[in-house]
Each structure stands twice: as C-alpha cells, then as structure tokens.
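J.: This is a predicted model, with the sequence first.
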Amino acid sequence: MIPAKIDSNSIAPIRERDVESIIDWFDQHKQSFYLLGLSYLSNQQQMEELFYQTIIKVHKQLPRFKRDTSFETWVTSIFIHIYRELSYDRSLLARVETEPRQDFFKALDCLKENEKDAVVLTYVKGMSKEEVAHLLQVSENKIKGILFSGIQSLRIEMGYGPTFNGCKEYHKDYINYLERTLDRPRKIDFEKHLYHCQDCQEDLASFQDVMLTMLNLPDRLEDFHVPVDFIENLEARLAEKEKHRQKRNKKRIRKGFVFAGIFVLLIGIDFFTGAFSNLYYNWTEKNQELRAFLQHDLGERLNLEDESDGVKIKIKGTIADEVQTLVFYEIEDTKKDSQYMMDNFDGVFVENQHEIMDGEGYQGFYPPDLESDMNKEEKNVYHGKISLQPINTDNGTIKLQISKLQKIISDSAEQNGGMGFQIMGDKIGKWTFEIPVTKKPSVEYALKGETQVEGIPVRFDKLTIAPTATVLHYDINMEQPNKQIDNLNFNHLQVNDKKVKVDLYARSFFDTQLDVNWISYQRHFSPLFGEKPKEVNVQLESAQLTFDDHHIIELDSSKDYPQTFEYAGSTISIDKVEAGQPAKVVISDHGIENRAYETLHFQIFGEDENAINSMEMYTEGVLMDKNGVVYDYNKNPVIYEEIEQPRHFITVLSVELQNDRTGEKVNPKRLEIYGYNAIKYLDDLVKISLK
C-alpha cells in the first residue's frame, strides 16, 4: 500500500510497473473510493466508467505528481474531476437504468455542489478539513461554513423540518463546539448563551443529531460492498485499451520512418543555412504571434487537450518571463458552429497559484480578435491567448482549471460600442491542464531622461525588454499642491530604429517610492525580439489630470430654478433642487467648447450633514475628439475605437439623495465642489539616454 505521504522511493515501483500497479493501488483502496462514488452515482456501470477513466488519468499524469500533498488526496481530486466530466455528459448517464437510491444518498443529492463535495469528502471519505480545503481550493474557515450550510440542508431533507430559530451570530461555532475544538473563551460565552436561549438549544440539538449521523457514516456504510467482479472488469477494459494502443503505435512507426528521412535532411539544411526553424514553424503553426515567439526560441510549443460537453480546448504554447505568463489556446466546438474564448478573470483558475506564481505580478487582458485570418477560417474554432501572473521559479507546472468559457460572435461595431464583438452567454464545463513552463530571461537597462507635463516633472529610469512585453518604468512628481497626473498616455516607444506600439489594455500599476514625492508607474509596449538599446525615444499622447479647485454653492429648494454660477471658467446651471425622499438635484453645462473640465468631484449636503447616506447619479454627455468633432452617444451609436483621442464631457448630472436610515425627507442645502478632471493633449517626443 502507498502511504499517505509518498516519497521518490515509494512511487518508483508504480512508475516501473506502469498501469498494473495503479490498479493494485485502487484494489487496496476500492472500498473508500466506491463509497465516494456511490455518493454521486447510482449504478455499477456508471461507477465502472468513473474508476476506468480515473485510472487512465492517474496513469497519464503520474509523472507530474508532486509530493506537496498526499497521493490519496491527489487521486481523490482526479476522481471528483472525472465524475464532474461524466455528469456533464448526460448521454453517458442516460445509457443505463438508475438503481434505487438509499434515503441518505437521496438527501445528499439535494445539496448544492460545494456543500455535497465538502460533506462527502469530510464524512464519507474521512478526509481532514485541511485536506478538503486544499482539494476544493478554499480556506479551512470557508470549508467549515460550507459544512454548516450542508448539514443545515441535510437536516431539512432528513425530515427535521425547515424552521429553526437559532441565533445566527453563533452558527459559526456549532461545528467547532460539537467537535470540541472551540477555544475556551468562546466556548464559555457560547455555553452561557445556550443556557438562556431556548431557540439555540433546539437548533443545536437537531444540528447535533445530523452531524452525529454524518460522523457515524463510515460504520454505517460498511454494508455497501464492492461487487466481486468490479476490479476484474476494469482490468479487462484496460488490457483491451492497451492492445489497441500498441496496434496504433506500429502503424505510426511505419509512417515515421518516411518522415524521419525528410526530417534528417531538413536538419542538415538547418545546420548549414539556419533556415529550418523558420520553415518548420511556418508549416506547423498558423498563429503568427505564437510562431514569432517559437522562431526566436522564446516559448514552448505544446499540444495539451481536454474536452467537456463537446467543447475541446487545446493548449498550443506558453511564454513565461518576469512580466507575465502567456498561454496560447485553441477552442473547438465539436457539436455546433460556435466560437468560445477564455476570460482569465472569470472561469479560469490556477490551482497552484500560491505555490508557483507571483501573487503581486501583472496579469493582462487581451480582447478577442475575430478579424484575424485564422479566426475566420472555421466557424467553430477560435484561437486566442490569456495572460497569467509570472511564475516565481525558473520552471514548473501550472495546474490550470477552466470552468467557464464565453461565447463570442462578430458584431457591427456601431451596435457594440466599437468593440466589434459581443459576448453571447457562458459555456459551463470542466477542463483541466498541467502546463509545463520555463521562465525566459529579461534584460533591464537603466535610463536617464526627464520632461515636464503641465509643469509636473516626469522622469524615466528603466527599460525592461522581456519576451512578452517591453516595459517602460517612469516616475511622476506629486509635489504640486493643486494638480496631479492620474495617467500618462503614450503613442509609441522607439528603440534604435524600431517602433513598438503601446498596449492599450495593459494596466499602469504603481507603487510609492522611498521618496514620497514621487510615484512609480509602468507602461507596456509590444515585444522587442533581441534588440539591444542604443537610442530610446518615447512619444507622449495625452495626460489625464486632476485639479483641486474648492467651491461651495448654497442650495434652497424653496427658490426658483434654474440658477447659474461660475466655475473653472464655465457657467454652470443648477436646473432643479427638490426636497423629498428621494431629493433631486439636476446640474447642467452644455457649453463644451474650450471647457476646462470634463467631470466634477462634488458632494451634496442636507440640513443634517449625516442624514444623506445614499446618492445615485444619472449622466448625459458627449465625446469630443482631438480635432473638436462632437459625438452625442445618447442619441446615436458611437464607434469609440475610431474616435481620435476622445474626451468625455458630462453635460447633465441628475442626482437623487436618500436617507435610508430613517426614511425621512432630505432637504439639499449645499453643493460642495472639490475639483475636476481633464485630459490635456500632448505631442512631445522625449529623448532618453542610457546610463
């Protein structure tokens, strides 16, 4: 038997004996895994399929098993994953007649997925809360909360009734108290409360009954025996699979001899001409961006594949460096003509993120490109990429889990704000990958360059040339009392004779320098392959600024409106002031020509300054491009991407004010403006020298 924590010596026999030793291991652990399977499935054929596919996947992924968790926990995670895949394949579950379920399993079937997982793994499989938390990728406290809600749900399903009125602030203590792990001060407080609270006594008593039932499950479930021929049937299926695999390999070997001769010839050509790598990737990789990385030996080509509910995901390649980790993928809908993309902020999860990745690192966003030639070739295939945080080691394996994809269609830009695509809903599934990555080196160059933007000093101090991006590091001075730069926009960066475009979707993140008067920013540009800087120039485009300009206007709902006041060189109108619940204030300024501000920073106060605790704003506005052309997006669709450096002017502000605490009428008394935002256009080419 393999111990809970296995070392390299104990796993070696499994690798040597191949799939047979994995079957032996399952034979020794079949009872606990069979009971785990019964919690999810109700038929021996379904159970056999679950074991069969789990053994195949364990065998396939065994070389990647790491000893940061127990072997049994690792196998359990695969077992649960395979069950979920099978549950999405309704055709499989419908092929066999469902056998009658025991009452306990019927109750389990009524739980939410996360509740069922936590309850089954803790009480049926007998895992510790720490192991369950690791497997389900949540905190131990979160597991306790899920177990609590799961037991509450089981209590209803097991006939205890839906109505219990225990005090909610003590719910979090139930499990720790019954397991005798509640710390002493909290335990004393809880028991004092129980003594005086009849509702909590009844609530805890019924909760305890269900929890004791769960704790005694291992003994109760011993009567559920694994069928005698269960393992033998699995061995027969696996032997047949191996027989077919060997036949296929023989055919591939024959074909391989022919290609090998051509390959050797091409290798010889490459030795003398250096042309083979370009020719090879031109033949085999249609994604031009990935191809460029591969041709410069900056990435790893992969062919990992997983399928769920008819949607197949292939991981085509990765590029990892100090900046980020790029993952190139292909998604194929095998059932319909649909295209799906990944959103790395929704439905994409790195299981071992805390172990392998820099939690503070950059993670970019890349919108779908439906206009590329490769994404126009097939209606059911989409090629894309996602950005993950940079890895914190020289090499490793990213455990990527995907639970949701977004369906996308090409769309008229006029109907979709200029984006050229629409998100048409989600595709739920379960795709799992173990992606090997190797971090490629980056080169940093110290810079010396300064400029001023609207009188505010800006200095450039470093250039990072990484495989996935070129990063410009710069600092902005914060000493000016009445204005500051919120964001500096660039057109391009020129290194020697090469220009690289700014990444419009890369966020500019910042941190405070040791000198508190400066803030450090980074801006990302397209990659520079193998370029050694001699000259560095940067083209500025615009700056977003905040101006402090304090002004107070008294309001009186008993007076007639509109009334006007002067601010920042403009005449602003207060069109309406109404007391009520909610109160209403409307402010407008339609004169945008030569207007200094775009949006205002303000607050509205009532007679009691603490009375207003809810303020909702509704705005109207226009866009004006660099040449003064105005676009009213409230009247006509606007292709935002096609407007040259647009400025967004708010023309009407409708404000509703409420007192949610007392429900009393609000009477607006004062409009207090603190400052405003504005964009300033720039056309400066800054020459930067290397230190």
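T.: Yep, it's here.
J.: C-alpha from now on. contacts and neighbour counts both.
T.: Will do.
J.: Give me the distance between Gln452 and Ile679.
T.: 15 Å (CA to CA, to the nearest Å).
J.: Give me the more crowded residue out of those two.
T.: Neighbour comparison, Gln452 and Ile679: the larger count goes to Ile679, with 21 against 13 (by other CA atoms under 10 Å).
J.: Now do the SS call for that one.
T.: What DSSP: H, G, I helix; E, B strand; the rest coil gives for Ile679 is strand.
J.: So it is in contact with Ser542, correct?
T.: Yes: if you go by CA atoms under 8 Å, Ile679 and Ser542 touch, sitting 6.7 Å apart.
J.: Return the residues in contact with His296.
T.: Phe529 (CA atoms under 8 Å, 6 or more residues apart in numbering).
J.: what's the nearest residue to Asn287 if we skip its chain neighbours?
T.: If the residues on either side of it in the chain are set aside, Asn287 comes closest to Met374, at 7.2 Å by CA to CA, 6 or more residues apart in numbering.
J.: Check Glu140 too.
T.: Ala133 (5.3 Å).
J.: All the helices of the stretch 201-350 of the chain, in order from the start?
T.: In the stretch 201-350 of the chain, the helices defined using DSSP state H, counting those that start in this stretch lie at 217-220, 230-273, 276-284, 288-295.
J.: Please work out which of the ones you listed is packed deepest.
T.: Of the helices of the stretch 201-350 of the chain, the one with the most neighbours on average (mean count of other CA atoms under 10 Å) is helix 288-295, at a mean of 18.
J.: and the angle from that helix to helix 276-284?
T.: Orientation check (axes from the mean of the first three to the mean of the last three CA atoms, to 10 degrees): helix 288-295 against helix 276-284 gives 150 degrees.
J.: One more to weigh against that first structure:
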Amino acid sequence: MIIPAKNNPSLPVMIRVKGIESIVNWFEQHQRSLYAIGLSYLGNQRKIEELFYRAILQVHKELPRFKSSTSFEISVLSIFILICRELSLNKSIQASEVSDYHQEIFHALHPLKEKKREVLVLTYIKGLSKDETAQLLQVSAEQVKALIFSGLQSLRNGMGDGEHYHGCKEFQKLYVDYLERNMDRPRKIDFEIHIYHCQDCQEDLAALQEVMLGFNEAIAKFSVPPGFMENVKERIAERESLNQQKKNKRKRNGFIAAGIFALAIFAGLFTGAFSKLYYTWTEENQELRAFLQADVGERLNLEAESDGVKIKIKSAIADDVQTLIFYEIEDTNENNQYMINFDDGVFIEDERNIMNDHTSQRYYPPDFGSELNNEEKNTYHGKISLPPLKEDKSTIKLKINKVMKIVGDSSDSYKSIEPEEGEWNFEIPVTKQPSTEYALEEDIEIEGVPVRFDKLILAPTATILQYGLKTEQKKKRIDMINFKNMKINNKITEADLFGSSYVYTQPDFRWSNFQAHFEPLFEKETDEVKIQFHSVNLSIEELKTVELDTSKKYPQTFEYAGSTISIDKVEIGQPTRVVFSNHEIKNREYESLHFNIATEEENISMEGDYEGVIVDKNGKEYDMNKAPFIYEDIEQPRHFFTVQSFKIQGDNVVPKSLDIFGYNTTKYLDDIVEIETELIVKDKAGIR
C-alpha cells in the first residue's frame, strides 16, 4: 500500500516520490547507527530485525502526518526510539551476540536509566546536536547536557571505574562543554585554572574523558552483522506483496426468502444445522460467517455516525491470542470507502487494566481486492486486531476519532489513504473464548540445522505453532521457516505465509523462538498434528575477499559459490561508485550476498541500489520493473539479485576490497512431520 507524503518539504525528495522503497533505502544508508541504537536497547539481532521491520512500516504509515517544521531524521528517530522502548522487555544483553571490542560498552549502556541511555546513543551514536536531542526527547537543551554528564558517569561506574572520583560539583557540570570544546574563552581559562590547582577534578575529568574516548572508539569499530538488512528487506517485500493479493471469495446471496425461514423454524431447526444455514443466508462476510456458524462470538450491530460516515461494529471475537473486531463503514453522503487504522485514531478507555499489553497486536492488511469490498462503492468491510482481554468478560469502550479514506478506483493495483476526523464511540460487550495448548517436544533437523517444536495452540481466532531455531549454528543458519499447512483431526489448515512472529520471552539464549500462524479450525482437542513444510530461508557463511585495484581496467571477474561474478565498475569520485553483477541465474546457489566494501576511510556513508528477477520452479523469469505479476501465483519463487551498485559518499574515497561474508538462499521442501501432543492444563493462576 502506497501512502503519499504529499508535498511535505521536510521529507527527502526520494522519500516523497517513491514511498516505502525509499524509506527502506534510507534505513539501509543509516543502518550502522540505527543498529547500534537498537543494540543498546535489545542486544539481540533477531529483535533488532523486528525493530527495523516495524519502524519502516510505521514510518511509511506516518509519512502524511510528518510535520514540515521537523526534519525527516528526527521524525524517524522518534518512531524508532518508541519502538525500541516497546521491544526492550528483556533487559539482559546476550554476550554471544555482541563482539568483544564493544561488548563491555553495550553491557554498561543497557542498565542505564532510559533518558540517560537515550541522550548518549543519540548524541554519540547518531551524532545529533544537543538541540536536536532535546527536541526528540522533549526536554530542554540544559537537561540534555546534564543527562550526558550523569550518563557518562553511570557508564564509567558500570564499567567498574569511577566510584572513587570526587570532582568539585560546581565544575563537574562544565566537563562536557570543555571536552567537546564548546566553551567561550573566558570560561575556558577560569576552568583550566581551577583544574590546574585541583587534583580531584584532574582525576575526575581524565577518567570521564577516557570513557568518552572509549565510547567513541567502540562506536567507530562497530559494524552491522552481514546480511542483516537483506533479511529486513525480504520481510518488507513479502509484506508489500500481500497488499496485491486478491482473495477468491464467493459473492453473497442478496436476498433471503421469508418462506424459507418460516419453513426452517417450523421444522424445529434451532440446532447447529439451522445456525449454519441461517448465517449462510444472512452474513455476507465469509470470514465472520465462519465464526458465527461455529458459535464463536455473536452479532452486535452497534452503530455510530459522524458527518455522514456510519461505522457498524458487527461482532467481536476474543480469545487468549487477540480480540478481533469486525466492522463495516458506510458513507451515507457520497461514494467513498473508509477503513480503520488500529494504530491511528483508535483508543480504548482503560486499556491497561482490561487488556494484556505483553502481546503484540496482529496487523491485517486492507482487503481492497475482495469481491465484498468491490460490490458497493460507499461501503467497506474490515477487521482490526486488539490485544487479548485479561478477564473472561469485559466491555471495551472503543473511541474512534479518525478514519482513513481509500483513494483510487477498483482498477488501481495500489491504493492510498487519507485521514478524516470524526467521533465514533462504542461500548462493546465481549466474552473471551477458551483456547487449548499442547506441548510438542519434538526435535528435527532441516538442511542440517536443528529445529525444535515446542507448543501447539488451538484458539478460536488462530491455530498457532511455536518452534525454535538453534542460534549457535555458524556456517549455516535458518533465518525463517515457511510452512505449507497443518493437519489436525483430519482437517487441514493453511499457513499464513506472512503471519510468523518472534516470541520475545526467550528462556534459552541458544534458541530463538517463533510462532507460525495458521487459519482457525475451531477444534478444541487433538492427540497428534501433521506439519507440512513449504520452504526455508538460509544464511550460509562462506568468506572471500576480493581486492579492488583502481589501477586495473574493469570489468574483472572472480569465482564465488560456484558462480562467476563480475565487478563491472570501480570509479573514484564524488561519489565513488562500485558495481558488480551476475546475470547467470540457472543453477545459481546464492540469491543475495552478505558483504561489505572496505575503504581507506572510516565512518563512510554508502548508498546502494540493486536490480533483480523473480524465478519460478521451471526457471521462468519475472522482471520486477516490467509487466505486473502476482507474487503469490508464482510456483516456488526465488528472488535473485543480478546487479548491485553502490555510491560511497565523500571526497574521492578509495575502495580497497569487496569482503563477502556469505549469502542467502531458499530451499523448497515437501516434508511432513507427525508429532504427538500432550495437553497443557491451565487454571486460574496460569499454567501447571
């Protein structure tokens, strides 16, 4: 979904023009400092991937609301920091995921109070000015200066040095300005005279300066793990492709014969059979119809209207996974369609007390292509996911002050949305439906990598498989498993290919836990489950360094992973350009490379672009820049990078080498695993 940024002058031109692709490129250009910020909060690469993924999507959503008076970078960082806070539930950094030369500094940063940590990372990692940091954190510039000093002191103490230093308090507040050379000459002279005569302040200042230098040195040496951004971009690409998916749904029956109802009632069909028949005739939304036919939830038909826009809450389905709200919006004045964006203009009164805030809300993309949403130009049917309830029964006081107008006709592949304000208030009675959990305890290997199946959750709104991936693998690791389906009680439930989520509670740092979501089955008991795989995304470590000699003529070729790669161009200038390519797709093992371009200078800025093709099972190629295609209709697609070009910003920066760390590849599977289940019994206190 493309959301236009209109003509906001605070946005970079490419952001205004290209939307989410340019946002991804902006994050890639700034990935080093952003990754370091994320590491200071999270200490876990998979969590930081989730951080980048969420931040890119949120920035894309928020673009129309970016203020022209605020720089694009500050606006992005405010979103980035907010998501950092939300994800930092686990306060311990895993030492195995932080390399030695900056391990100590990040261990010391992590336990600092939030504001102290934030001013340090924004000032010394992101390089913001004190005024910019103050604007972002909504504090004064003087407070930023005080927080920098106290943060550096805490950092020094946390690294085991500084407890015995006792400088003069009236001069301590001048340390940062002095070390950063921000003092005017008269104050500098007075300060240096005092330092010359005060041994305590000499030692205190020297120790603080050592911490600042160590901090800067650690950040200068810091590098992003190879392949990190490729993983994020792949998730974004998959998410965007979902927006183009068209679901095949049956057209509703537009007429109900009163005689059929009378006959059914006369025959006494008030049983489940009548319920299924009744909702088949009366409920046009097929997804909601399935819930109602399974006796999960009930019709509500709550209505509220503002300026001719009528919102109807049709039903609320709640369980331990989420609270699904099905809605319908009708424009009674014109032929416009509106949708609800759950994270913009939607509020729940007393949310912390009635809902579980330790779970992530699921995002359901708008279904612009459904037949139901194309039948009437002034009506839109949708759903939003809210957190699960804490109690079995509750009343959700839902307040909506903004809806999104859908812009674009039915022939458009992409839609944009524009916010419109109003006031719609609802009191929604909800009863939480029970779910069943089973322990699986099954270990297997996929492509030689250990995989562990831990739990099966049968909930009314979703069927969930929890599994773990071994993180200790060095030469080969699984980045993601894509499932095809599960078979439970002879019923097959298809996997949501875009519904995998990271489990934030990780009891064993050697494993990373994930949840894969499948369609609801409305089953409550089972003694076994059959899991069919679809594919795995792998990262393979294979090191190679290719010297970039600017005195040579290009193109030059080299061999890697069974393929011949061409270095097409190495041009020194403003900027310096490096281009390499491989157009040979047949039998190629790698899809994209994990690499770095080493230069004589440190702290360089690099801007990258790439070309690629999608290749199906039979070798047919789909050019992403030419004729449109539906990604989901391609059989066993693989995304191959063919050309990668980079601009190295600076004054005649000389590239020294292309350092390749490894590559990504996709393996398609057709394996089926059969697992016995063991019921996990719950009581009021939790699980026992």
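T.: Structure's in. What do you need? Treat the numbers as computed from the prediction; the structure is a model and nothing was measured.
J.: re earlier: how about the helix or strand encompassing the residue nearest to Glu140 of the first structure: buried residues?
T.: Counting by DSSP states H and E, the element that carries Ala133 of the first structure is helix 129-136. Buried residues in helix 129-136 of the first structure, counting neighbours by 16 or more other CA atoms under 10 Å, are found at Lys129, Glu131, Val132, Ala133, His134, Leu135, Leu136.
J.: can you give me the helices in the stretch 1-150 of the second structure?
T.: 13-18, 20-29, 31-41, 45-62, 72-87, 100-109, 114-120, 130-137, 141-158.
J.: returning to what we had before: could the helices of the stretch 201-350 of the first structure be laid out in CSV, adding distance to Val629 of the first structure?
T.: Output for the helices of the stretch 201-350 of the first structure, formatted as CSV (distance: least, CA to CA, whole Å):
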stretch, distance to Val629 of the first structure
helix 217-220, 73
helix 230-273, 55
helix 276-284, 45
helix 288-295, 36
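J.: Nearest to Glu113 of the first structure, out of these?
T.: Proximity to Glu113 of the first structure, assessed across the helices of the stretch 201-350 of the first structure by CA to CA, is greatest for helix 217-220 (19.6 Å).
J.: what range in the second structure does the closest one sit on?
T.: Helix 217-220 of the first structure corresponds to no residues in the second structure, going by TM-score structural alignment.
J.: returning to that earlier point: by contact count, what packs against the helix holding Ala133 of the first structure?
T.: Counting contacts by 3 or more CA pairs under 8 Å, 6 or more residues apart in numbering; DSSP states H and E, helix 129-136 of the first structure packs against helix 71-88, helix 140-157.
J.: quick one: buried residues of the last one?
T.: Pointing back at helix 140-157 of the first structure there. 140, 143-155, 157.
J.: re earlier: against Gly166 of the first structure, how distant is the residue nearest to Asn287 of the first structure?
T.: The value you get for Met374 of the first structure to Gly166 of the first structure, if CA to CA is used, is 60 Å.
J.: Then Pro13 of the first structure?
T.: Applying CA to CA to Pro13 of the first structure and Gly166 of the first structure gives a distance of 54 Å.
J.: out of these two, which sits in the more crowded spot?
T.: Neighbour count, other CA under 10 Å: between Pro13 of the first structure and Gly166, Gly166 has more, with 17 against 11.
J.: Please report the distance of the more buried one from Ile188 of the first structure.
T.: 17 Å.
J.: again, but for Ile428 of the first structure
T.: Distance from Ile428 of the first structure to Ile188 of the first structure, by CA to CA: 46 Å.
J.: And the two? Which one has more around it.
T.: Remark: of Ile428 of the first structure and Ile188, Ile428 carries more neighbours, 16 against 12, as counted by other CA under 10 Å.
J.: Where does the more buried one sit: helix, strand or coil?
T.: Classification of Ile428 of the first structure by three-state DSSP places it in strand.
J.: Looks like it contacts Lys404 (just checking).
T.: Yes: assessed by CA under 8 Å, Ile428 of the first structure is found in contact with Lys404 at 4.6 Å.
J.: In the second structure, what sits opposite Glu598 of the first structure in the alignment?
T.: By TM-score structural alignment, Glu598 of the first structure lines up with Glu591.
J.: what about its match, neighbour count?
T.: 17.
J.: Grab the nearest non-local neighbour of it.
T.: Nearest non-adjacent residue to Glu591 of the second structure (CA to CA, 6+ apart): Phe640, at 4.4 Å.
J.: Which secondary structure state does the one you found sit in?
T.: Applying three-state DSSP: Phe640 of the second structure is strand.
J.: which ones are touching the equivalent of it over in the first structure?
T.: Counting by TM-score structural alignment, Phe640 of the second structure corresponds to Phe649 in the first structure. Applying CA under 8 Å, 6+ apart to Phe649 of the first structure gives the contacts Ile592, Tyr597, Glu598, Thr599, Gly621, Val622, Leu623, Met624.
J.: so Ser87 of the first structure touches Ala94, yeah?
T.: No: at 10.2 Å, Ser87 of the first structure and Ala94 do not qualify as touching, with contact defined as CA under 8 Å.
J.: Please identify which of these two sits among more neighbours.
T.: The neighbour comparison of Ser87 of the first structure against Ala94 (other CA under 10 Å) goes to Ser87, with 16 against 10.
J.: mind putting the contacts of Phe649 of the first structure in JSON lines, distance to Gly299 of the first structure included?
T.: Shown next, in JSON lines, are those (distance: CA to CA, whole Å):
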{"residue": "Ile592", "distance to Gly299 of the first structure": "50"}
{"residue": "Tyr597", "distance to Gly299 of the first structure": "47"}
{"residue": "Glu598", "distance to Gly299 of the first structure": "45"}
{"residue": "Thr599", "distance to Gly299 of the first structure": "45"}
{"residue": "Gly621", "distance to Gly299 of the first structure": "46"}
{"residue": "Val622", "distance to Gly299 of the first structure": "45"}
{"residue": "Leu623", "distance to Gly299 of the first structure": "42"}
{"residue": "Met624", "distance to Gly299 of the first structure": "43"}
